[in-house]
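Undergrad: just a sequence and a predicted model for now, questions to come.
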Amino acid sequence: MTNSPALTRTWLPTAAAGFTLVCWASAFVAIRHLGHDVTPGALTIGRLGIAAIVLGIMVYRRPRTWPRGREWPLLIACGVMWFGIYNLALNEAERRIDAGTAAMLIQIGPLLVALLAAVFLDERLTKWLVVGIAIGFTGVAIIALANDQSGDRDLWGVLLTVLAAITYGIGVVCQKPLTRRLHPFEITFLACVIGLLTASPFTGEFVDLVEHGSASSWLWILYLGVFPTALAFSTWAFALTHMDAGRLAITTFLVPVIAIVLAAVLLGETPPALAYVGGVLCVVGVLVSRRRTRVKEPLAAVPADQPVTT
């Protein structure tokens, strides 16, 4: 088909990002459900181990391009932060707070992505980014207050989710330069392996899960390993090859909406009322941070086929 490259540049990256968002939203619900029976370390190893097997098969069946030179530090940072620490922190957090609240808190991640991308990837740093960060972290403070005032919720859960958001932001920014040469499957596979090594101190918990885990728990872990991890991280990496990091990260503001609906239907849980206010502020902060400023210049200085934007 002659329009294949054009299609790749338009709807395919968007579809890949959409698939990722739905899978990631469902992951918050699955993690919350498993938190009653599976420890954070065992869940991390189980999820990443399954994902590594699935991705390993994908990598084996196609021509491979491995990292080299300066790509390794970026890949290691991505694996340790986004796949290792992120999973451990979020798994523990969701034993303390509901899935919807966790999904809302993670929305400060895109703000951090935009800030770090401006510093390290030469994406533009604007006044709107600074304003957006201020609004977003105000939202985090309100969510923390809401959970601190709720008897069945835990402030430590909020802080652990913020830690997960920080490691997510670092991971995305480290991943972006890798997509210029490496295939999404290789990136995600190696990051999963590095994440497994990061979680290796919890191997004892995983052995206990193997010996005593229920069939239901393993089905949920299998789902987490195949869909939100192996497939969704790969489709995210594919989308990242066609969009800048900050613009793609903004799409994740849809995740808490999906997660709240799924948690209400499947778990019968909803965030505390005040947390919705904080969640809205987090989303508004992301939207404001991506606003572009128009710069007025003499018309003669601008080619007729180019818009006047910065």
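TA: Perfect, thanks for sending it.

Undergrad: could you use CA atoms for every contact and neighbour count after this?
TA: Fine.

Undergrad: surely residue 103 and residue 28 touch.
TA: Yes. With contacts counted by C-alpha atoms under 8 Å, residue 103 reaches residue 28, the gap being 6.7 Å.

Undergrad: residues shared between the contacts of these two?
TA: Between them, residue 103 and residue 28 have residue 259 as joint contacts when contacts are counted by C-alpha atoms under 8 Å, 6 or more residues apart in numbering.

Undergrad: what does whichever strand or helix holds residue 238 contact?
TA: Assigned by DSSP states H and E, residue 238 belongs to helix 232-240. Contacts to helix 232-240, defined as C-alpha under 8 Å, 6+ apart, come from residues 12-14, 16-17, 19-21, 23-24, 176, 179, 183-185, 187-188, 248.

Undergrad: show me how far that helix is from its chain's centre.
TA: When C-alpha coordinates are averaged (C-alpha atoms, centre = their mean, to the nearest Å), helix 232-240 and its chain have centres 11 Å apart.

Undergrad: tell me, what residue is most central in the protein?
TA: In the chain, the centroid-proximal residue (C-alpha atoms, centre = their mean) is residue 168; its distance is 5.6 Å.

Undergrad: tell me the contacts of that residue?
TA: For residue 168, the residues meeting the contact criterion (C-alpha under 8 Å, 6+ apart) are 81, 82, 86, 109.

Undergrad: switch to 6 Å and redo it
TA: Applying C-alpha atoms under 6 Å, 6 or more residues apart in numbering to residue 168 gives the contacts residue 82.

Undergrad: residue 50 and residue 31, how far apart?
TA: Here the distance between residue 50 and residue 31 works out to 15 Å (C-alpha to C-alpha, to the nearest Å).

Undergrad: one more to weigh against that first structure:
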Amino acid sequence: MNTPNTPHVLPALAVATTIIVWATAFPAIGVALTEMSPLGLASIRFAIAAAFALAWLGYRRPVRMPLADLLVCVLCGWVGAAGYSVLLNMGQTSVSPGAASFLVKTESIWMAMFGVVFLKEAFNRWAWVGTAIGFAGVGVIAYGQPGGIAWGSGAPFVLAAALCSATGFVLQRRLVQRYGALQVSAIMLISAAVALLAWLPQGAVELRAASGEVWLWVLFLGLFPTLIGQFCWTYAIGQYGAARAGNFLYLIAPLAMGLSWLLSREVAGWSTALGGACVLAGVLLVNMRGQTSMLPKPKRATA
């Protein structure tokens, strides 16, 4: 039987768990990449998550999707899950975990811009100012990373990962409303694992030769950020609503930077701190001050 405090405690625990495991993913990837390749790490991570997703689908046996929706869901897995993970791993081979966590936050700006381009939504001046500040922060962060924003350096890969994440979220929004987040997430995880299947033998070889520390972090990545984090986030959205719950995610990047210092003594340079502050400020402006104009303009009534 639920106590009176349960409705308040469980959503708070779900949000806290999501923030912690998603923030820890950035330094965890940094450690795992010291002994594994980007594609090998991604393939192992999604193979672990897909095994649990398959078990869940077999147990719950949810309603089957029509072929058109299933193909969109698979595309979300390829782009928003596999593409995001591979590109983030490639970026973090040279970009620090703290810097990568701030660069990934540009996904919110990409999503807002998708609304302008594809849904004919409008940007007010605050939204444009926020976009400019956010990408200025990207430039400052990239300045302090090896290779800057030149092609082939790490920062463009992380930005491309953020673009993949935003694309996947936009594509899956309608599917989540229709079939539920757990079913959509399970199919995405399985399709991502299938997309990376060709690199699974390579990942297995690398993991067998890896240290015990890397083994633990790879297992953590497969179970916690991908499975538990996603479940807790779905539950939190159901309790708080997407807009309110989404505000908590601004804590991930600062926490990731702090965890990077605790786990690997990574000291953030001035470019990461200043650029990260600009990115967060820009995202906040786009999502809060620009929110009133992020809707289609109303049509004028005719006499």
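TA: On my side now, so go ahead. Since the structure is predicted, the reported quantities are computational estimates derived from the model, not experimental observations.

Undergrad: rewinding a little: residue 50 and residue 31 of structure 1: who's more crowded?
TA: For residue 50 of structure 1 and residue 31, the more surrounded residue by other C-alpha atoms under 10 Å is residue 31, and the numbers stand at 25 against 20.

Undergrad: which residue in structure 2 lines up with that one?
TA: Matched across to structure 2, residue 31 of structure 1 falls on residue 29, judged by TM-score structural alignment.

Undergrad: quick one: the helices in the stretch 151-300 of structure 1?
TA: Taking DSSP state H, counting those that start in this stretch, the helices of the stretch 151-300 of structure 1 run over residues 155-178, 184-198, 203-212, 215-224, 232-240, 245-250, 255-266, 273-289.

Undergrad: could you report the neighbour count for residue 14 of structure 1?
TA: Tallying neighbours of residue 14 of structure 1 according to other C-alpha under 10 Å, which is how burial is gauged here, yields 19.

Undergrad: and the gap between the closest residue to it other than its chain neighbours and residue 160 of structure 1?
TA: In space, residue 14 of structure 1 comes closest to residue 239 once its chain neighbours are excluded; the distance is 7.0 Å by C-alpha to C-alpha, 6 or more residues apart in numbering. With the distance defined as C-alpha to C-alpha, residue 239 of structure 1 ends up 28 Å from residue 160 of structure 1.

Undergrad: more crowded one of the two?
TA: Here residue 239 of structure 1 and residue 160 are compared on neighbour count by other C-alpha under 10 Å; more neighbours surround residue 239, at 25 against 22.

Undergrad: distance of that one relative to residue 106 of structure 1?
TA: Here the distance between residue 239 of structure 1 and residue 106 of structure 1 works out to 20 Å (C-alpha to C-alpha).

Undergrad: swap in residue 211 of structure 1?
TA: Computed with C-alpha to C-alpha, the distance linking residue 211 of structure 1 and residue 106 of structure 1 is 33 Å.

Undergrad: more neighbours: which of these two?
TA: residue 106 (27 against 9).

Undergrad: contacts only, for the equivalent of that one over in structure 2.
TA: Residue 106 of structure 1 is assigned residue 104 in structure 2 as its aligned equivalent, the criterion being TM-score structural alignment. Contacts were defined as C-alpha under 6 Å, 6+ apart; by that measure residue 104 of structure 2 touches residue 162.

Undergrad: any idea how far residue 84 of structure 2 is from residue 104 of structure 2?
TA: Here residue 104 of structure 2 is placed at a distance of 10 Å from residue 84 of structure 2 (C-alpha to C-alpha).

Undergrad: list the residues that contact residue 193 of structure 2.
TA: When contacts are counted by C-alpha under 6 Å, 6+ apart, residue 193 of structure 2 touches 46, 47.

Undergrad: tell me the counterpart of it in structure 1.
TA: Taking TM-score structural alignment for the superposition, residue 193 of structure 2 sits opposite residue 196 in structure 1.

Undergrad: now the helices of the stretch 151-300 of structure 1 as JSON lines including distance to residue 147 of structure 1?
TA: JSON lines is the format used below for those (distance: least, C-alpha to C-alpha, whole Å):
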{"stretch": "helix 155-178", "distance to residue 147 of structure 1": "6"}
{"stretch": "helix 184-198", "distance to residue 147 of structure 1": "29"}
{"stretch": "helix 203-212", "distance to residue 147 of structure 1": "29"}
{"stretch": "helix 215-224", "distance to residue 147 of structure 1": "26"}
{"stretch": "helix 232-240", "distance to residue 147 of structure 1": "30"}
{"stretch": "helix 245-250", "distance to residue 147 of structure 1": "25"}
{"stretch": "helix 255-266", "distance to residue 147 of structure 1": "16"}
{"stretch": "helix 273-289", "distance to residue 147 of structure 1": "7"}
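
Undergrad: nearest to residue 56 of structure 1, of these?
TA: helix 184-198 (6.3 Å; C-alpha to C-alpha).

Undergrad: and that closest one, how far from structure 2 on average?
TA: After superposition onto structure 2, the average distance of helix 184-198 of structure 1 to its aligned residues comes to 1.6 Å, using mean C-alpha distance after the TM-score superposition for structure 1.

Undergrad: chain center to that helix: distance?
TA: 15 Å.

Undergrad: got the angle between it and helix 155-178?
TA: Helix 184-198 of structure 1 runs at 140 degrees relative to helix 155-178, counting by axes from the mean of the first three to the mean of the last three C-alpha atoms, to 10 degrees.
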